[in-house]
Structure formats: structure tokens, C-alpha cells
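[1] Curious how this folds, go ahead:
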Amino acid sequence: MKKIYLYIIAFAAITTSSCQKDENIEIVDPKNSLLKISETYAIGSAAKVELWSNTELSTGHQNLFIALYDSVTNKAISTATVQIMPMMDMNINGMKMSHSAPLESPESINAINTLFPCSAVFTMPSNGTDGIWRMKVMVKKEGQSKFGLAEMPITVKQSNPERVRNITAADGTKLTIAYILPSKPKVGVNDFEISISRKQDMMTFPGDDSYTIVMTPEMPSMGHGSPNNVNPIHIKNGHYKGKVNFTMTGDWRINLELKKDGKTSSAFFDILF
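    Down below sits the predicted model:
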């Protein structure tokens, strides 16, 4: 009887200690380090949709995050199919037209720490009433058979230096090349990443994996380049990764040669740090 009594005391002590440890765990909201861009409701899906990013929206590649909440209970939705489509509505001398941009919708139906990560490449800045961006978000919650639609106006600023290039390749293909990394350059070897998207039509810009890239960094003001660079190679979804070596701070230009079927196209990105 004495042994049983001691076991009960020991178990109670362990349980109390475990509970106290659980109570001391701080739950950090992943949105604390993000900026809310906009919010609205997905009509037909009974869901509130929030659009977040790690910075203000600007031209070029932009990491985005979708947060979903049940419109009745306001509880976070962790399982849903989410698709995004950025839309630019233009008014050119009275002629109205719309087009989309390169995008990557969330890959999984499961949220990561309550957020659905995605991205878009904004190819031009907002321009008053002559150029208005809006984000379409299609949501289908678990158990639903149809998508609900949310649309929200967004503002896209001009990046400086420019982080996106729209070019016509040597074979006539319209390409969008977006600078991604390094976001915070440092002296030494940096991870380098770009994305290449092909214009299929005004609404479709799939990633293009068909290019061989030769990268040549230079400092125009100093008249030299740098050694030990690694040319970007395709990873997935039109993303190419390599290494760029900055031997000093200052103004750098990263020259890119895009080679395909014996033809070469060129683009560059300027960096100052």
C-alpha cells in the first residue's frame, strides 16, 4: 500500500511538471514578422481571406502568404485548396485590357503554421486609374466541391533597383526574368536565384526550364569582375540557382546570357550595397 501511495505521488509530480512546461510554451504568431496587404471574403466558400507578405509589394518576385478563417467561427482554416491569380487592369488611351503575371499557387492543401505560402512576379507598378492591380484568390475548403472567389485591390510600387526584366528572347519568345536572391547581399559568395517565365498568353506564364545560363558579375565603376561564381542551373518551376561572388561593396551588375538551341539572349540586374 505504501508503494502504491509513493507511485501516485511520483506520477502527480511528473504530471504537474509537464503541465507547467506546456503552460510556459509561447505560441508565436507567424504573421508577427509579416505585413498585411489586404483582406476580404471568398464568396461561395464561407471564408475570410487575408493576403500577407514580408514587405510592401513592388515589381519583381514577391513572396506571399494566404491566411484563411471560417467566416462564421473565425477559426483558422488549415486545409484547403488555394489558387491565386494577380490581375492588372489597364486603361491605355481609353482602351481597356487585362493581363495576369507569373505566379506560384500554394503547392499543398495543408497550411504551414496557419499560412499558405505562394508567390507572384509583378511585371509593372500600379499606375493610378490607368494601371490597377488586384489579387484573385480561389478557395475550396475541405469538403467543398466548388471554389469560392475573393478579389482584393493591391498596390505595387516600382522596385529600385529593378528586380524584373521583360524581354523578347532571340527566338521571339516573351520572357519574364525575376531576381530573387540574394535579398541582402554581402561581401563574399552569395546564393543566387532567378526565375524565368514564358508568356503563353495574357493569362498564362509557366516557368521555363529550357535555358542554359552564363552569369558574369562586374563592377562597372571599378572595371573588374569576380572569380568563383557558379552559373545558375534549373531547380524547379522555372527557378535557377547558382552562386555569385561579390569581392567588395559597391555597385554591381550581374550579366546573364540565356542560351537555347544555339541562340543567346541577354539580361542584367544591378545591385548596390
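
[2] Please make it C-alpha for all contacts and neighbour counts, starting now.
    Will do.

[3] what comes into contact with stretch 198-205?
    Here stretch 198-205 makes contact (C-alpha atoms under 8 Å, 6 or more residues apart in numbering) with 98-103, 173-176, 197, 206-208.

[4] switch the cut-off to 7 Å
    99-102, 174-176, 197, 206-208 (C-alpha atoms under 7 Å, 6 or more residues apart in numbering).

[5] For it, buried residues please.
    Going by neighbour count (16 or more other C-alpha atoms under 10 Å), the buried part of stretch 198-205 is 198-199, 204-205.

[6] what do you get for stretch 51-61?
    Those would be 51-54, 57-61, for stretch 51-61 by 16+ other C-alpha under 10 Å.

[7] Against Ser221, how distant is the residue most central in space within the chain?
    With distances taken as C-alpha atoms, centre = their mean, the chain has Asn63 as the residue nearest its mean C-alpha position (2.4 Å). Using C-alpha to C-alpha, to the nearest Å, we find Asn63 at a distance of 32 Å from Ser221.

[8] picking that back up, secondary structure and distance to Gly188 added to the buried residues of stretch 198-205, as TSV?
    Converted to TSV, those look like this (DSSP: H, G, I helix; E, B strand; the rest coil; distance: C-alpha to C-alpha, whole Å):
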residue	secondary structure	distance to Gly188
Arg198	strand	32
Lys199	coil	35
Thr204	strand	37
Phe205	coil	34
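
[9] Let's see this one next, to set against the first:
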Amino acid sequence: MKMYNFFVMSLLLMVVSCTLDKTNYEDEINTAVPEHYEFREVAAVNKDDYKISIEALNGTLYQGYNEIRLKITNTQTNQNTNVSNMTFLPVMTNADGSKTSCPHQYMLDYNVAGQYYAGYSVFTDKSNSKLSWKIYMSFMVNQKMYTIDTAINVQEQTNKNLNMTSFTGNDGEQYFIALVSPQKPQVAENKLVAGIYKYNKPTASNGNFPDPSQFSYTEVSGYTLQLDPRMPEPSMGNHSSPNNKDLTQGNDGLYHGIVNYTMTGNWTLNFIMLNQNGKIIKGTKVSTDFTPGIPGAKSELFIDTLF
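    I've put the predicted structure just below:
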């Protein structure tokens, strides 16, 4: 009888623990997972007869992946201007004065229908009292080169479905993985999109600032990101889900796969990143054991999410 009572009490504790965890997840989800689909102005700066407007989703730049749009307006005619060689370079200044950048598209693409220049920036840190961000831009009109810069504010990314990570690979190169979508997953099979980037080690500088060759990043091409999603909380037993699909590169340069979330809560996206030749750049396999009461082990390469 005593053993029976002990079993019942243990079972009730497990149920209560799981319920409390789930309730906390739902409280955080309700306040931390907005969806942004509208581009709004982040900053604007004038140069001679031209106004340069920087736009992002929700009018906010976040730590992690950001779609960027630039619009050039002739202030004399109030008309959008089609310029050439539109460049975009984010530079971060640390408290000691040192300068770094982040994965970004340096030469922007012109969207004819929308009359804007499109690119992206993966900001690696948020703005604070010890570091600041500035955007350096240039463009040509009638064979005349214009250069301009403006300070911007990068905010903390509160949506954990858009987290990112940076690491040094087994090949000695510095890599970045940034989640792009879904912004707000469902309990279902979700299309998972991520950007993978590598820092290009600079050679000799041309002596001018900013020198783009000192802040160069490229999209990683032809890699594979093997995916093993799991719920690492002790109450969840490190369980995974079926029908997930590894991420491979699409025509847009981003990496596309499928993640199957079977319930709300904390999930860890465990990765193994392989190069074009199938060599492991980073990541380790995760145990498939069911481990109730014990936190689930994570891969050497992972990103935590919450929905």
C-alpha cells in the first residue's frame, strides 16, 4: 500500500511539473512572439539632393536576420531615384574603439516593381552603452559617387524563433547561422528557413575607412544542415518528432527544411553542419534515449527556440 501511495504521489508531481512548465511557456508566448510583415522606415539621412531611407519589418532592426530595403528620393522632385552601385555596410564600434561588422549583403539588388534596393543584415549584437552601430552607404548618379552614413539602433530579438548563433568550425573558419522563419510556428510541420554565413578573413587594407574588404562575409554555398529537434526540459524527456527534413540551400541563397513541432514549449534545434564534400564542420549527434527527469543533451551546434 505504501508503494502504491508513493507511485501515485510521484505521478501527480510529474503532471503538476509538466503543467506548470507548459503554463509558463504559454505566458511567454503571448507576450514575445509578434509577427511582422510591413516594412517601415528605420532611419533616414540626406545627401545633397537625395534622401536615403532605410526600411525594415516593423520599422525596427533586431539582433539576428533582418531584411533591408533602401529607397532613394530626389528631394527636388520628390520622386524615387534609380541610382547605380548601391552599397550597404554595417559597422559596429566597441567600447575600446575596435570595429567589426556582421553578415550582410554589400551590393544591394534593385526591385523594379517596388522601386527600392533590397538586401539583408544579420546583426550579431544589440545596441547598448558599450557598442554602437552605423550604416555606411554609397551610390552613383550621373557618374558622381555619393557616400553617406547614419547611426542606427539594433534592438534585442525577443522572438526566440528568430535566434542565431556564431561559432568557429572544425576548418578554423568563423560561421553564423540565423533563423529567418517561421516567425510564429504552429503545432505542425513548419517550413524552417535559415541563413548560413562565413566571415572572409581580410588581407591588406587599402588604408581607407570603411574598407569593405575588411568587413566581408559570404553566404555559405552547397552545405547541408542536418536537423534533430528535441524538447530538452526534464519533464519532456528529450523527445523528438517525426517527419523533419534537413536544411539545404535554395535559389534564394537561404537554407530550407522542415521542423515538426508536436506541442508548444521549449525546443532545441540540434544541428550537424556538413560542407559540400560531406565533411562535418560543426555539430554532434544527440542521444535518442528517452530521459524523463533529466535535461536533454544538446548537440555541439544548436539553437534554442520557444513557441
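
[10] Superposing both, give me the TM-score.
    For these two chains in superposition, a TM-score of 0.78 is obtained (TM-score structural alignment, normalised by the length of the first structure); 234 aligned residues with a C-alpha RMSD of 2.1 Å.

[11] returning to what we had before: among the buried residues of stretch 51-61 of the first structure, which are in strands?
    51-53, 60-61 (DSSP state E).

[12] quick one on the thing from earlier: identify the residue of the second structure aligned to the residue nearest to the centre of the first structure.
    Taking TM-score structural alignment for the superposition, Asn63 of the first structure sits opposite Glu67 in the second structure.

[13] Next secondary structure after the helix or strand where that match lies?
    Glu67 of the second structure belongs to strand 64-74 when assigned by DSSP states H and E. Later in the chain than strand 64-74 of the second structure, the nearest helix or strand by DSSP H and E is strand 79-80.

[14] Neighbours of the nearest residue to Val72 of the first structure once chain neighbours are set aside, how many?
    Excluding its sequence neighbours, the residue lying closest to Val72 of the first structure (C-alpha to C-alpha, 6 or more residues apart in numbering) is Ala46, at 7.4 Å. By the criterion of other C-alpha atoms under 10 Å, Ala46 of the first structure has 18 neighbours.

[15] Ala46 of the first structure and Ile109 of the first structure, how far apart?
    17 Å.

[16] Can you tell me what Lys36 of the first structure aligns to in the second structure?
    Checking TM-score structural alignment: Lys36 of the first structure goes with Glu41.

[17] quick one: its match and Ile52 touch, right?
    No: applying C-alpha atoms under 7 Å, one finds Glu41 of the second structure not in contact with Ile52, separated by 10.2 Å.

[18] Helix or strand for Asn5 of the second structure, just tell me which one.
    helix 2-32.

[19] Sorry, wrong one. I was asking about Met97 of the first structure.
    Going by DSSP H and E, Met97 of the first structure is in strand 95-99.

[20] Equivalent analysis for Ser17 of the first structure, please.
    helix 2-23.

[21] can you tell me the mean distance of the helix or strand following that helix from the second structure after alignment?
    For helix 2-23 of the first structure, the succeeding helix or strand toward the C-terminus, using DSSP H and E, is strand 35-42. Comparison of strand 35-42 of the first structure with the second structure after fitting gives an average deviation of 1.4 Å (mean C-alpha distance after the TM-score superposition for the first structure).

[22] contacts for strand 35-42 of the first structure?
    So strand 35-42 of the first structure is contacted by 47-55, 139, 148-150, 152 (C-alpha under 7 Å, 6+ apart).

[23] now do 6 Å
    47-54, 148-150 (C-alpha atoms under 6 Å, 6 or more residues apart in numbering).

[24] give the contact list for whatever residue of the second structure lines up with Phe246 of the first structure.
    Aligned by TM-score structural alignment, Phe246 of the first structure pairs with Tyr261 of the second structure. Contact analysis of Tyr261 of the second structure by C-alpha under 6 Å, 6+ apart lists 187-188.

[25] hmm, try it at 10 Å
    185-190, 229-231, 240-244, 267, 307 (C-alpha atoms under 10 Å, 6 or more residues apart in numbering).

[26] Setting aside sequence neighbours, what's the nearest residue to Met145 of the second structure?
    Phe139 (5.8 Å).

[27] SS state for the one you found?
    Under DSSP: H, G, I helix; E, B strand; the rest coil, the three-state class of Phe139 of the second structure is strand.

[28] Could you measure from it over to Gln105 of the second structure?
    15 Å.

[29] who has more neighbours, the two?
    Shown here are Phe139 of the second structure and Gln105; by other C-alpha under 10 Å, Gln105 has more neighbours (22 against 19).

[30] The more buried one contacts Tyr120, correct?
    Yes: using C-alpha atoms under 10 Å, Gln105 of the second structure is in contact with Tyr120, at 5.6 Å.

[31] Brilliant, that's me finished.
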